[in-house]
Structures are given as structure tokens and as C-alpha cells.
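Asks: Requesting a structural model of the entry that follows:
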Amino acid sequence: MKVILAGYSKTGTKTMAAAFRLLGFTTYDFLENYYYAYEGWEKIFKGTATVEDIKKTFEGVDAVTDTPACHYWEELHEAFPEAKIIFTCRDEDSWYKSMVNQIELLNQTKVSWFLSAFAPACYLRDGYQRFMYRYLGDFSRFPIPIIKPHLEKVLRAHYKYHNANVLEKAPKDKLLVYKLSDGWEPLCEFLGVPVPKEPFPHRNKGGNIIEEVTKSDAVVAKLLGQAMIGASVVTGCLGYLAYNLFSSGTWTSVTQALYNIF
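Replies: Next comes the predicted model:
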């Protein structure tokens, strides 16, 4: 592994993942960690992962970004001590506003529900999701009226503690405190790679990550394909069941019984 992004979610993690990929780095962002590395993450969440387990999980991976990697940057750096650490940050108020906006959008979308209901891969990764909820918290599961004001202090405390911990503990010779507005030059100099010809990317502007990943993310494309097949199978089975109930007269008996009850 070449680089660990230790910046908290909503500090430009999607932009940094895009930048790393433009630099030619194989990058595990949130969805890649979920889809490809879930078994290794379950061990990390439990605290049973050895250094060798972590090395095996991320074999061939050049960069990691976003949750849960940012919360376990120390464990990752222990396994890959030569990796460089990049810390992205933004002022607390704008970060909080962006985080709540992201949660609100996630609560409104039906994509995650559709995938969870019909994509078989999501069932295989149920343990990963449960550990995420338990150890890191999943504030997207709470509606906005609960987040404000009851969990606002929790969200802000998480953010402040995380930032202070990275700045205090990350080895200074391996750390770059970076702003997205700095562009390619300081990032490429720190990583020892040439500056690309492409403009520096900007992702998830205005919290439109759902639209972005649905259109272009390879992991989401795989999950959507599975979910479409799963939904078709379920629909076909229900149709077959209904046909047999009607054909046998059982459906009439069921509806009559329900009518008599109610």
C-alpha cells in the first residue's frame, strides 16, 4: 500500500479517491472495501486481525479512502509502515452541514433498500454491515429530526476527536495535511509521482454521490445487476404462486376467510 487517506468522511474522500485513480493507484474507497474486503474488515472490526491478515486483505491495493479505512488508519499503517498518510480536513460547521445533507439524501434514496433486498452479495456482507453499525456508528439509519439536535454533539465529537488523533499520532515524516484547493502539485510531490495532464477532479459536489455512483461505479453496477436478477426471480415466483392459488381455488378460500374475519 502506498497511501492511506486518514481524512474523515465528507472531507473530500470521493475527490481523493478519483485523484488517486488518475495517478494510477488501485484504490479501495467505501464501496470497494465493502464489496471486496469485507471478510478482512470483519476481523479488523473484531480486533482479531493480525498484520498478516491486513496485508493479505489489501494485497495489490495502492490506496484506501473513506470509512472504515480512515478510522483504522493506525492499524493499516502498522501493516504498511512505508505507506504515506494524507489528512484532509474542513471547518467543523461546513463539515457538519455536509454530513447531515448526505445523511438526508441517503434516507431519501431507494437504491440502498433495493440492493439490500434483492442483491445476494449484500446478504454475504451482512456481518460487515452489522460491525460497521456497532463499532463506527451508522448515523444514516436515523431520520434527520433525530440527528438534530440529539446526535449533533455526537457527530461533532467524533469529528473533532478523529482529527486531533490523526494530527497527534501520525508520523510527521509520513504525513501530508492537504486541502483539495491545493491541487495536484503538493499531492504529487508528496507521493513522488508526476503531475497528470488531467485537471484535478472534484466529486460529490452538493452531496450528489448517489447519482454519481449509480451512473459510474463498477461495484454499484455489479450490485444493481444482481438486484435486478433477484427482483425478477422473486416477482416470477410470486406470480407463479398467485397463478396456482387462483387455479386451484385456494385464493378464493383465502380471500373469503379474510373477508369473514374483517
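Asks: contacts, neighbours, all on C-alpha from now
Replies: Noted.
Asks: Closest to the centroid, which residue in this structure?
Replies: By Cα atoms, centre = their mean, the chain has its centre lying nearest to residue 30, at 3.1 Å.
Asks: so residue 179 touches residue 89, yeah?
Replies: Yes - judged on Cα atoms under 8 Å, residue 179 makes contact with residue 89 at a distance of 7.1 Å.
Asks: quick one, which of the two is more surrounded?
Replies: residue 89 (20 against 16; other Cα atoms under 10 Å).
Asks: so what's that one up against?
Replies: Residue 89 sits next to 7-8, 11, 163, 178-179 when contact means Cα atoms under 8 Å, 6 or more residues apart in numbering.
Asks: Just flag the most distant two among those residues.
Replies: 163 and 179 (14.0 Å; Cα to Cα).
Asks: contact partners of stretch 21-28?
Replies: Residues outside stretch 21-28 that contact it (Cα under 8 Å, 6+ apart): 17, 20, 60-65, 193, 196, 198.
Asks: Can you flag the buried ones in those residues?
Replies: Buried members of the contacts of stretch 21-28, scored by 16 or more other Cα atoms under 10 Å, are 17, 20, 61-65.
Asks: Could you identify the most distant pair in those residues?
Replies: 17 and 61 (12.4 Å).
Asks: to compare against the first, here's another:
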Amino acid sequence: MGNQASVPKPGTKFQVIGAGLSRTGTASFSEALHILLDGPVYHGGTQTTMGHPVEIRSWIKLLSHWPPSNEADKKLVFQILRERFNGYAAATDAPTSGLVKELIELYPNAKVICTVRDPDAWVKSMEGVSNAATMWFLRVVLFPLPGMRHFVDYINALREQWLYLYGEREPVTRQTYNQHIEWLKETVPEGRLVFFSVKDGWGPLCKALGKEVPHIPFPNINDGEAIERFARLMVKRGLVRWLAIFSTLGIAIISYFYM
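Replies: Okay, here's the model as predicted:
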């Protein structure tokens, strides 16, 4: 998760489908792609939580019609994908990682790159994200915040996507990670799929994209710390909004009865 949502740049060619699961270095990967492709990158975690409310609402709508069971559903799914990724050079993180089948059809010339990490470390990392996303009070606390009031519904939609693809929601296990890798190998045409660890730096990524190695350090963004900071910030903002609402309501009631 980056520090702020990216802004689309009209006319940008879509070049990379980020197929790596969340918590596999997708934030660092996104920044690296931004540098190499010289264009905005759509990082799902950042765009849905820090972008305009239409972002998160669009994904909830798409996932409610996914996997498409008829031509009308397929048309809607592809329409939303075009709208969300128009003006971006690449897309990473959820829900992109679970929509690879649709994206390789929509962008037949795009490279598919899956960020990877040690499966056991990934499982441990996902535990914290899952716990934070399932706190019972989130729906109430976040309700005053446009966009974020839909966060719980969005997470639930992602859970259904994972259940369909991997047969489990949470707690996640190595099975989810391994099934994702096998699903990509079965889904992506030969020659279009690349596996990449952000620990390996510029070399392998630049080779896969046919780019020169930049003369700057490879981006290092700690997704876990960013998620924790964001969660604290959103809860704080939600509580402040509720305080303002109740304060305004209290003043209105006092004014009505005593003035």
C-alpha cells in the first residue's frame, strides 16, 4: 500500500498485469513499475482505500458479477476493468491478482508478473491483515467516511473471490499461496508469465520488461507498516467524524428546547 492514490494519465498504454497476491511486495513492485514504465500504476490496496469512492464501489459491483455466468455479466466485468485501468501502465495487488483470466483477454500484449515470497512468511503476514479487516466495529466506525464505509463489503467480496479460486477464505494457508501459483501457470499462456521477488531488485524485473536498470535503489515499501498506519488513521478519522456528528446533533437539540 502506497502513500497516496495514483492519478491516471490519459493515453497511457497498459503493459503489466500484476498477478502477485497481497503482501508479496506489491507496493514496492508498483513503485518499481512506475519508474520503469514512466506511468501511473494502479495498486489495488491503495486505490480502493485512498482513492475516490467510485473505486471501491466499482470493485464491489464487479465482484458481485464475478465470475461472469453470462454475456451480460462478462460485459459488465470488462467494462469496469477498462474504466478502472484506463490511463494506467500497470495494475497490482487485489483484486487484480484474482482477475488475471479476464485481464489477459482484455490486454493480450501485457506481461503477467507475479510477485512471490516465502509461503510461510506470507501466511504469517496475512494473519495481521485478516485480523485488522475483520474487527467487528469497523462498519460502524467507518460509516461517516465516503468510500471507506464500503470497506467491509469490499473485504467480504474479496473473501468470496478467494473462496472460488482457492477453496478457502481465512485463515489463509500455504494451500492458498500454492494454488494461486498453479492457477496462474494453468491460466496464463506460455511466455507471458514471470515470477519475481522484490528481494532480487532491478535485474530480473528489468530483464523481463526489456528495460535498462535505473541508477537508483530499488523501492522498499513496507506493506505491513503502511497498512497499520492506514488502519489507525481511518479509525481515528471515523471517530472524529462521529464526534462531530454527535456534537452537532447535541447543539441542535439544545437549541431546539432552550432557545
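Asks: Quick check: TM-score for this pair?
Replies: The TM-score (TM-score structural alignment, normalised by the length of the second structure) is 0.71; 228 aligned residues with a Cα RMSD of 3.7 Å.
Asks: among the contacts of stretch 21-28 of the first structure, which two are most distant?
Replies: Of all the pairs that the contacts of stretch 21-28 of the first structure form, the one spanning the most space (Cα to Cα) is 60 and 198, at 24.5 Å.
Asks: circling back to that earlier point, turn the contacts of stretch 21-28 of the first structure into CSV, columns for secondary structure and distance to residue 155 of the first structure.
Replies: Formatted as CSV, the contacts of stretch 21-28 of the first structure follow (DSSP: H, G, I helix; E, B strand; the rest coil; distance: Cα to Cα, whole Å):
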residue, secondary structure, distance to residue 155 of the first structure
17, helix, 23
20, helix, 28
60, coil, 33
61, coil, 30
62, coil, 30
63, strand, 26
64, strand, 22
65, coil, 19
193, coil, 36
196, coil, 36
198, coil, 35
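Asks: Pipe those residues into a markdown table and attach distance to residue 78 of the first structure per row.
Replies: Listed next are those as a markdown table, based on distance: Cα to Cα, whole Å:
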| residue | distance to residue 78 of the first structure |
| --- | --- |
| 17 | 22 |
| 20 | 21 |
| 60 | 17 |
| 61 | 15 |
| 62 | 15 |
| 63 | 15 |
| 64 | 14 |
| 65 | 16 |
| 193 | 23 |
| 196 | 30 |
| 198 | 33 |
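Asks: and of the residues you listed, the nearest to residue 150 of the first structure?
Replies: residue 65 (28.4 Å).
Asks: aligned partner of the closest one in the second structure?
Replies: Under the alignment (TM-score structural alignment), residue 65 of the first structure maps onto residue 92 of the second structure.
Asks: for its match, what are its contacts?
Replies: 17-20, 26, 30, 41-44.
Asks: Please, where are all the helices along the stretch 101-250 of the second structure?
Replies: Applying DSSP state H, counting those that start in this stretch to the stretch 101-250 of the second structure gives helices spanning 119-133, 138-142, 151-166, 174-187, 202-209, 223-258.
Asks: which residues are contacting the third one?
Replies: Just to be clear, that refers to helix 151-166 of the second structure. 49, 56-57, 59-60, 63-64, 66, 94-95, 98, 133-134, 138-139, 142, 168-169, 175-176, 179-180.
Asks: And the residues you listed, which of them are buried?
Replies: Here, 16+ other Cα under 10 Å leaves 49, 56-57, 59-60, 63-64, 66, 94-95, 98, 138-139, 142, 168-169, 176, 180 buried among those.
Asks: distance of the match of residue 65 of the first structure from residue 253 of the second structure?
Replies: 49 Å (Cα to Cα, to the nearest Å).
Asks: With residue 102 of the second structure instead?
Replies: On the measure of Cα to Cα, residue 102 of the second structure and residue 253 of the second structure end up 54 Å apart.
Asks: more crowded one of the two?
Replies: Neighbour tally, residue 102 of the second structure and residue 253, criterion other Cα under 10 Å: the higher count belongs to residue 102, 17 against 12.
Asks: Chain neighbours aside, what residue packs nearest to that one?
Replies: Sequence neighbours aside, residue 78 is the residue nearest to residue 102 of the second structure in space, at 7.4 Å (criterion: Cα to Cα, 6 or more residues apart in numbering).
Asks: Would you mind confirming that the one you found makes contact with residue 104?
Replies: No - if you go by Cα under 8 Å, residue 78 of the second structure and residue 104 don't touch, sitting 11.3 Å apart.
Asks: Can I get the contacts of residue 89 of the first structure in TSV including distance to residue 221 of the first structure?
Replies: What follows is the contacts of residue 89 of the first structure, written out as TSV (distance: Cα to Cα, whole Å):
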residue	distance to residue 221 of the first structure
7	26
8	26
11	25
163	33
178	31
179	31
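Asks: what residue of the first structure takes the place of residue 40 of the second structure?
Replies: In the first structure, residue 40 of the second structure lands on residue 26 (TM-score structural alignment).
Asks: Cool, thanks, talk later.
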